[in-house]
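Participant: Predicted model and sequence below, questions to follow.
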Amino acid sequence: MTKTMAEHISVMLNESVDMLVTDENGLYVDGTFGRGGHTRLVLNRLEGGRLLGFDKDPVAIHHGKLLEQEDSRFSIVQDSFANMAEQIPNVFGVDRVDGVMMDLGVSSPQIDDAERGFSFMNDGPLDMRMNPDEGISAADWIAKVKEKELADVMYQFGEERFSRRIAKAICEYRAHTPILTTLQLSKVVAEANPAWEKGKNPATRAFQGIRIYINNELGDLETGLEAAVSSLKVGGRLVVISFHSLEDRIVKRFMKLKSKGPELPRHLPIRNDHLNIKFKSIGKAIKPSQSEVSENVRSRSAVMRVLERVSD
């Protein structure tokens, strides 16, 4: 593993790049540039190949532009990976690539920078947007969202079982005091949560749910997975690293559908060749080694899955 300029540790760095790069002269996509940990190792593995990076975060884009100046084989676009099918031809001049990587979730620099509003440990403006120049901030959304919708978001995207109780407390608090900072929200959530999980901040699930909603993370993931497989050459691979069960469930279901087809009643006389399967899963889900987890505790929940196109 390597640390980049912002002390971000790329998870399953060598394992993911080993799975991704099958042709040193190929075209590749890094759907989540972050601080360029995976990107730099991919570039190290390439000879005549090229790499396109995506990120919404303007700070990540700044670092990506610096890397563009260092290495002419690399280009970066400020956009969601959900739009890669439209962006790939603009950069590469072709619509198929040899591999796509997606390292999902929030990067360590985003979490650790209190000004970005992701952290419930350090006080800062309640923002939570991957791109602070687009969309609505968490503070503005919380100021006007209806109690039921707020509860639903925390339950569906944060798997917070006390979402209704917490949503009620938030709405009662905002009635007399605007919730503008991360520690304000964290304190309200913690006080409303009746059963704190051992070793986990009581605001963790609520913050996760709100962040995922604000950034449309799961919607982008579903769109991005389809865009990725539509952009793969035969032999090309999709490598996805997810960090919580909601993401991994979507990735697992998607790859199973692409590699095995829809589940059908057993008695139907349909062979695999009738299903026109164009993909196969590569190995089983991979998790970080114990040594990696001990070095980087944030990697403990990571799961990597790989899909390969086998025909057009």
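Facilitator: Everything's here; your move.
Participant: Please make it C-alpha for all contacts and neighbour counts, starting now.
Facilitator: OK.
Participant: Residue 32 versus the spatially most central residue of the chain, what's the distance?
Facilitator: A centroid search over the chain (C-alpha atoms, centre = their mean) returns residue 104, at 2.0 Å, as the residue closest to the centre. Per C-alpha to C-alpha, to the nearest Å, residue 104 is found 7 Å from residue 32.
Participant: hmm, back to that, just checking, the residue nearest to the centre of the chain touches residue 239?
Facilitator: No. In this structure, residue 104 is not within contact of residue 239 by C-alpha atoms under 8 Å, at 10.7 Å.
Participant: Presented hereafter is structure B, for comparison with structure A:
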Amino acid sequence: MDFVPSHIPVLLREVVEFLAIRPGMRILDATAGLGGHIKGMLEAAGGEASVLGLDRDREALSEAGRRLEAYGDRVRLVRTRYSRFPAALAEAGWETVDAALLDAGMSSLQLDDPERGFGFLTDGPLDMRMGVEDGGESAEGLVNLASFARLREIIREYGEDPQAGRIARAIVAERETAPITTTRRLAEVVAAAYPAKWRAMARQHPATRTFQALRMAVNDELGELEEFLRAIPGHIAPGGRVAVISFHSLEDRLVKRAFRLEATDCLCPREQIVCVCGHRARFRILTKKPVMAGEEEVAANSRARSAKLRVAQRVAAADVVVAGE
């Protein structure tokens, strides 16, 4: 790999503290990236922990393997989507883990390498797929083939951009002249679609939200997160903890809702006098509000500004209070 990115793991100190990292733990890093969090957790455990790291990006895993080589068989890296972590655990012979981490943000490799097509500060092919080898629709295919209605919905929902309609209309008009194949061209089209007054007042490039929205759609990021949150409670050992770092309000909302659901016993409607759902709490929420990076970390790593960390602990069977007992 010719491009070697810098890498600063977000909220590392908080992750280590909230997951109570210690020697002898089995740890799942569902989004290994370049291995920054894994390295930090292993250092906190004195090198005496076992880590299973997952990522769908082959290049990221290769670089992570190089950076973590000193830990030998303490680290096992697997290329897969994080929603498929149960299969990876089974392959490793693990039923449960003592700590699990999911960092839903982009790795430095993906953001900084222009050939990956995630950013627009430098020109590159319009791709945005985290796992190129998996195939699937690229951002170029989405931009040039999706209907106006679909593009508007994606940009409005995932990008939360009030100019979604104007942007989608501009993209459709431009591609009728010539296909949009590069990040710079798409950024120009989006910027031109913004009203002049909005462009003048914007604190970030007008294309920022559109690029975020397309990336989330191409990689089904919300679907991946929902599947992970649905499955993870059954794979955390009693007393173990799970931490999720999100960077988007929609992601944070999913995490908050999932943790709250798993921290609640009965889920029956309030008017239901007797519980018939049989649901029992499996989590205890450790972060009433999301933990965010301090000023010092944001100054050193601007990408940490929007990071939100939520943590929950798996309750032991004896901790679960059954109604009527």
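Facilitator: Perfect, thanks for sending it. Nothing here was measured: the structure is a model prediction, and the numbers come from that model.
Participant: TM value for the aligned chains?
Facilitator: The TM-score (TM-score structural alignment, normalised by the length of the first structure) is 0.92; 306 aligned residues with a C-alpha RMSD of 2.0 Å.
Participant: And residue 283 of the second structure, how close does it get to residue 301 of the second structure?
Facilitator: Separation of residue 283 of the second structure from residue 301 of the second structure (C-alpha to C-alpha): 31 Å.
Participant: Ok, residue 153 of the second structure next?
Facilitator: Per C-alpha to C-alpha, residue 153 of the second structure is found 31 Å from residue 301 of the second structure.
Participant: just to revisit the earlier point, and residue 283 and residue 301 of the second structure? Which one has more around it.
Facilitator: Comparing residue 283 of the second structure with residue 301 by other C-alpha atoms under 10 Å, the one with more neighbours is residue 283, at 28 against 15.
Participant: which position in the first structure aligns with the more buried one?
Facilitator: Taking TM-score structural alignment, residue 283 of the second structure has residue 279 as its aligned residue in the first structure.
Participant: how many neighbours does the nearest residue to that match once chain neighbours are set aside have?
Facilitator: Counting by C-alpha to C-alpha, 6 or more residues apart in numbering, residue 279 of the first structure lies nearest to residue 309, which is 4.4 Å off, once chain neighbours are set aside. By the criterion of other C-alpha under 10 Å, residue 309 of the first structure has 24 neighbours.
Participant: what lines up against residue 309 of the first structure once you look at the second structure?
Facilitator: When the second structure is aligned by TM-score structural alignment, residue 309 of the first structure is paired with residue 314.
Participant: Is it correct that that match is in contact with residue 239?
Facilitator: Yes. With contact defined as C-alpha under 8 Å, residue 314 of the second structure counts as touching residue 239 (5.2 Å).
Participant: quick revisit: quick one: contacts for the match of residue 283 of the second structure?
Facilitator: The contact partners of residue 279 of the first structure, taken as C-alpha atoms under 8 Å, 6 or more residues apart in numbering, are 258-259, 307-311.
Participant: where's it relative to residue 311 of the first structure, distance?
Facilitator: Here the criterion is C-alpha to C-alpha. By it, residue 279 of the first structure lies 7 Å from residue 311 of the first structure.
Participant: leaving aside the residues next to it on the chain, what's closest to the equivalent of residue 156 of the second structure over in the first structure?
Facilitator: Here residue 156 of the second structure is matched to residue 155 in the first structure, going by TM-score structural alignment. Once flanking residues are discounted, residue 155 of the first structure sits nearest to residue 163: 5.6 Å by C-alpha to C-alpha, 6+ apart.
Participant: Give me the neighbour count for that neighbour.
Facilitator: 26.
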